[in-house]
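Visitor: For reference, the sequence and a predicted model appear below.
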Amino acid sequence: MILFAIIAIVLFIVYVKWRHSYWTRLGIYQMQPEFFIGNARSVLTGKTSFAQTVYERYNSIKATGQQCGGIYLFLEPAVYFIDPKLIKTILQKDFQYFMSHGLYHHPKDILSMNLFNMEGDVWRNLRAKLTPTFTSGKMKMMFDTIIEKTNGLEAMVDKFASNQQPFAIKEALGRFTTDIIGSCAFGIECNSLEDPDNLFRAYGKKVFEPNLYRFWLFNLLPWWFLGNIGFKSNGRDVSEFFIKVVKETIKTRQENQIFRKDFMHLLLELKNMEINEKNPLTITDDEIAAQCFIFFLAGFETSSTNMTFALLELAQNPEIQEKLRDEINDVIERHGGKITYDAVMEMKYLDMVINETLRKFPPVTILPRICTKDYEIPGTKSTIKKGTRVHIPVWGLHRDPDYYPDPDVFDPERFNEENKLKRPDFTFLPFGEGPRMCIGLRFGMLQSRVGLISLIRNFSFSLNKKTSLPIRMSSGSVIISVKGEVWLDAKKIRDY
């Protein structure tokens, strides 16, 4: 019996070693794996942020001079592509090999069946249904709702400024974007700015709480098993809450013929279309629930995070803050003193500030893909096998001094037209690129623009000593976030 146990242990060790030599056997550089867990320790323990892990992997691979490198998540191989030309090929020209994100979804977990998670023809059909709801014309339709929510944000900051109290900008902006998305996605007034404990805010925050338990389950157990035992990727209480809200909203609007300028109305228009050969773009109640959910999460978290980092940098760079304020005032004056959609789109320096913020603090650290059929890496004899995880290291590209000299310096001029032309394509990927580029890009940018215009126009910001520097990224969070809070001091500079 002891002999059999020894043989089994030896065979297991040999098998693990063989699995962990996959990339070497393929002729691709690999980072040194730890026994069994591979290169996943930093993620599993939560001791290192995703951002730092991606940065270290990127630099390790780049130091070899190769265009890609391999890692292991337990025994599963994954590959990092770091060469911009190759990344462009993967995300655009050879997209058919890398159509999927490789993220958990199951029909019995309704909220998981959203556009971000879907694959293949199901994703393609859903994308075709939703694309018309994110045109610039549709954004104009929702513009007044976004502007309306700035009143509560200004009142909140005004209160702190009047009392000369520092305030936590990340929490304030999270409440602001929750109110916008609650109204634009669900047609519901959340009033998070007045009531920070409302259910929308509470459940939205809960989804983004670090959860290593879920990471283990997604990577160790088959998805069909998780779905069939009733597993809910966002938690049962979160799932039940959002599905109930969506279905009650659908019922109320249809019974009372309610019209609102929001995302829900656009989805209901799709739902009510007649199915025919020319226009098979109808959508089910479950699909509406899943899309409203992902729109809500992506909309409130990424935009609030982007504005938080922008204000963090503006508070430390008063000359940039003043230059931005001058542009905002000049453009608004040309538009009759009102913040209009056209005025917002005219603010070029504002876009440069936002893009530099996205460069330095991209919402996601990697773009995940799954190889959907065997792919020979251009210029090599190495073939990436179907089912292999592919990572595009956004955080590494954005902080590479070859593309962005002095990458820790906040410099919006990196994004003037002259400097943009100097950089290789696909070295700026805050929202992805190619057919799977973020569909809500326009809306997210519009939120960030309007929020910053409202604040910079009316207040001057400086960093409060309660903010810990240098800032650190929260570990275990998919969307990057500051560990702790960003505390600012505000001074009112304009009566409104």
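Guide: Here it is on my side, so go on. Numbers count the residues shown, from 1 in each chain.

Visitor: okay, CA-based contacts and neighbour counts for the rest of this
Guide: Will do.

Visitor: if I read this right, E346 contacts V331, doesn't it?
Guide: Yes: E346 is within contact range of V331, at 7.3 Å (criterion: C-alpha atoms under 8 Å).

Visitor: And the two? Which one has more around it.
Guide: Between E346 and V331, V331 has the larger neighbour count (other C-alpha atoms under 10 Å), namely 20 against 15.

Visitor: What count of nearby residues applies to the residue nearest to that one when sequence neighbours are not counted?
Guide: Leaving aside its chain neighbours, V331 sits nearest to A343 (6.2 Å; criterion: C-alpha to C-alpha, 6 or more residues apart in numbering). A total of 18 residues lie near A343 under the criterion other C-alpha under 10 Å.

Visitor: ok, now N419?
Guide: A count of nearby residues for N419, using other C-alpha under 10 Å, gives 11.

Visitor: ok, it to K360 distance?
Guide: Using C-alpha to C-alpha, to the nearest Å, N419 is found at 16 Å from K360.

Visitor: now swap in E171 and tell me
Guide: According to C-alpha to C-alpha, E171 and K360 sit 21 Å apart.

Visitor: also this one, for the comparison:
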Amino acid sequence: MLLLLLPPLLLWLLLVVPFTGPLGFWKNLGIQGPVGWPFFGNMMQFALGKKSYGEVYEGIYKEYPHLKYVGFYRLFNEPALLIRDQDLIRQILVGNHFANCSDNAVYVDPSRDTLASCNPFIACGDKWRLYRSDLVPLFTPSRLRQIVVAVNDSCQKLRLFLQNRSQFEAKELATRYTLQVVASGVFGLDSKCLESGEASARNPWLHWLLPLFQPSSWSLVETMALLHSPLLGKVLNYRYVPLSLQNWLQDLVLASSDGASLLHWLKEGKRTLPQSELTGHATTLLLEGYETSAMLLAFALYELACHEDIQDDLLRELDESGGAGLMGELRYTEAVLLETLRLHPAMQALQKRCTKSFELPAQMKDQGHCRPLEVREGTVLIIPVRAIHFDPELYPAPHQFQPQRFLAQSAQSMGCRFLGFGAGSRMCPGMRLGLLQTKAAVATLLKDQRVILADETQRKLEISPLTFLTSAKKGVWLRLVNRTGKC
């Protein structure tokens, strides 16, 4: 009998024990939090593709309302901290603790992902600050005024593209539009993404970029590699930017125009950039410029279709403005976009890695006998964006779409209650361009039309649990009708 039990016992020792040891880490330090499973930690529902990582973090956030932070376990039983307290979040993102955990915990191997490693969001150490300083001057008001030409031209193409279309998938349409803007604004090229027929079928921009961040059979394991495990990424030979796309982008930079484009202004910047970094920055401007704005536009149209009264207010503002003033006006339209980002943030959590140990105060809000916690180097700290945006103490009726939340104050003045663009020194440098091109598209599409759901079954939108950027599981199908209600 003992001989029969020996093989499964050895298998258990080899496979399970190495992944259970860390599960006592927080308990040994006197830190409260959920009990983890072997191997999966507290991410079982995420690993099985049943909940997004943001939903898992939201569940932990809600379970411990009395704590400033929670000790839990990520995949492979990695001890991590989920930060709940607004003051601590502020300290980590913009305050005294920022220098101790300024790196974002995403796993991109520079040897495989040469171009992605130049992204200020991905770069670590001293490099992120250097790369960000290259990009920030591109988004001044004077530079954006020059990009308005590309935005307006793309809006006209968008109107023509939608003629005689009874319905459309909002994310695909939005991606075509933002690719058109970014190709012109960044590279000085016409991507022809808003053309139909054979030209569309052969279009390399659409071939490479339309499916890049969409749910696929590999999305979940790629998200795990990106957010949880460099070892898994190595085993999979995972690349944030696929190698074939990297090669295409390198050729694209060489073919770009020297006109009034972001790439041209990069070449004229204070720092002389090696070709690899120039191509890396162009990749950042392309990928960050088209995908998150397309996502925002698609979800904003969806929310407007679901809330006719809010759409009425937005249409009234568009009519009164006469379509002008996209740079600084259309405050209600912008509030609609910000509220959309609150409900549908591009990234459902921010992950920070401690690079130098520091001390957090006692875990309990009522400190009592609790002691401060020394956060060790290498520890991942989770800022649960989705959970914060849905916290009823921060946003009354948090699941309701209420753009008026952003009329009384700007997104920046809301501090770390709103993290649609991040916060502090590592917040999105292209925020203004993203809002500009999205606002212009909304104004164009709804100039003399309304947006409605293509099918009432779309009213309850399912979010994919597989992708690291927020994505609709089955698309967002909409229709445009004229103001009298006819197609």
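Guide: That came in fine, so what should we check first? Here the structure is a predicted model, which means the values were calculated and not measured.

Visitor: Any idea what the TM-score is?
Guide: Superposed pair, TM-score by TM-score structural alignment, normalised by the length of structure 2: 0.87. Supporting alignment: 462 aligned residues with a C-alpha RMSD of 2.7 Å.

Visitor: Tell me which stretches of the stretch 51-200 of structure 1 form helices.
Guide: Ranges of helices in the stretch 51-200 of structure 1, per DSSP state H, counting those that start in this stretch, are 84-88, 120-130, 136-162, 169-186, 199-207.

Visitor: Deepest-packed of those helices, please.
Guide: Compared across the helices of the stretch 51-200 of structure 1, helix 169-186 shows the largest average neighbour count, a mean of 25 (mean count of other C-alpha atoms under 10 Å).

Visitor: average distance between that helix and structure 2?
Guide: Its matched residues in structure 2 lie on average 1.3 Å from helix 169-186 of structure 1 after superposition (mean C-alpha distance after the TM-score superposition for structure 1).

Visitor: counting contacts, what elements does that helix pack onto?
Guide: Other elements packing on helix 169-186 of structure 1 under the criterion 3 or more C-alpha pairs under 8 Å, 6 or more residues apart in numbering; DSSP states H and E are helix 136-162, helix 199-207, helix 236-256, helix 263-271, helix 285-316.

Visitor: Which residue range of structure 2 does it align onto?
Guide: Under TM-score structural alignment, the counterpart of helix 169-186 of structure 1 in structure 2 spans residues 170-187.

Visitor: How far does the matching stretch sit from its chain's centre?
Guide: Counting by C-alpha atoms, centre = their mean, to the nearest Å, stretch 170-187 of structure 2 is centred 17 Å from the centre of its parent chain.

Visitor: Just the element for the residue nearest to V331 of structure 1, please.
Guide: Using DSSP states H and E, A343 of structure 1 falls within helix 341-346.

Visitor: P430 of structure 1 now?
Guide: P430 of structure 1 belongs to no helix or strand, assigned by DSSP H and E.

Visitor: which ones are touching the counterpart of it in structure 2?
Guide: Using TM-score structural alignment, the equivalent of P430 of structure 1 in structure 2 is G420. G420 of structure 2 makes contacts with 338, 341-342, 345-346, 385, as judged by C-alpha atoms under 8 Å, 6 or more residues apart in numbering.

Visitor: Please point out which of those structure 1 shares.
Guide: Counting by both residues aligned by TM-score structural alignment, their matches' C-alpha atoms under 8 Å, the members of the contacts of G420 of structure 2 that carry over to structure 1 are 341-342, 345-346, 385.

Visitor: mind listing which of these are in strands?
Guide: Judged by DSSP state E, the subset of the kept ones among the contacts of G420 of structure 2 located in strands is empty.

Visitor: Between those residues, which sits nearest V149 of structure 2?
Guide: Checking these against V149 of structure 2 by C-alpha to C-alpha gives L341 as the nearest, at 25.7 Å.

Visitor: Can you get me a residue count around the aligned partner of the closest one in structure 1?
Guide: For L341 of structure 2, the aligned position in structure 1 is L358, judged by TM-score structural alignment. Burial of L358 of structure 1 is recorded as 22 neighbouring residues (other C-alpha under 10 Å).

Visitor: The closest residue to L358 of structure 1 other than its chain neighbours and S49 of structure 1: what is the separation?
Guide: In space, and not counting its chain neighbours, L358 of structure 1 is closest to P430: 6.0 Å by C-alpha to C-alpha, 6+ apart. Using C-alpha to C-alpha, we find P430 of structure 1 at a distance of 18 Å from S49 of structure 1.

Visitor: Kindly report the same for I377 of structure 1.
Guide: Between I377 of structure 1 and S49 of structure 1 the computed distance is 30 Å (C-alpha to C-alpha).

Visitor: Check I28 of structure 1 too.
Guide: 26 Å.
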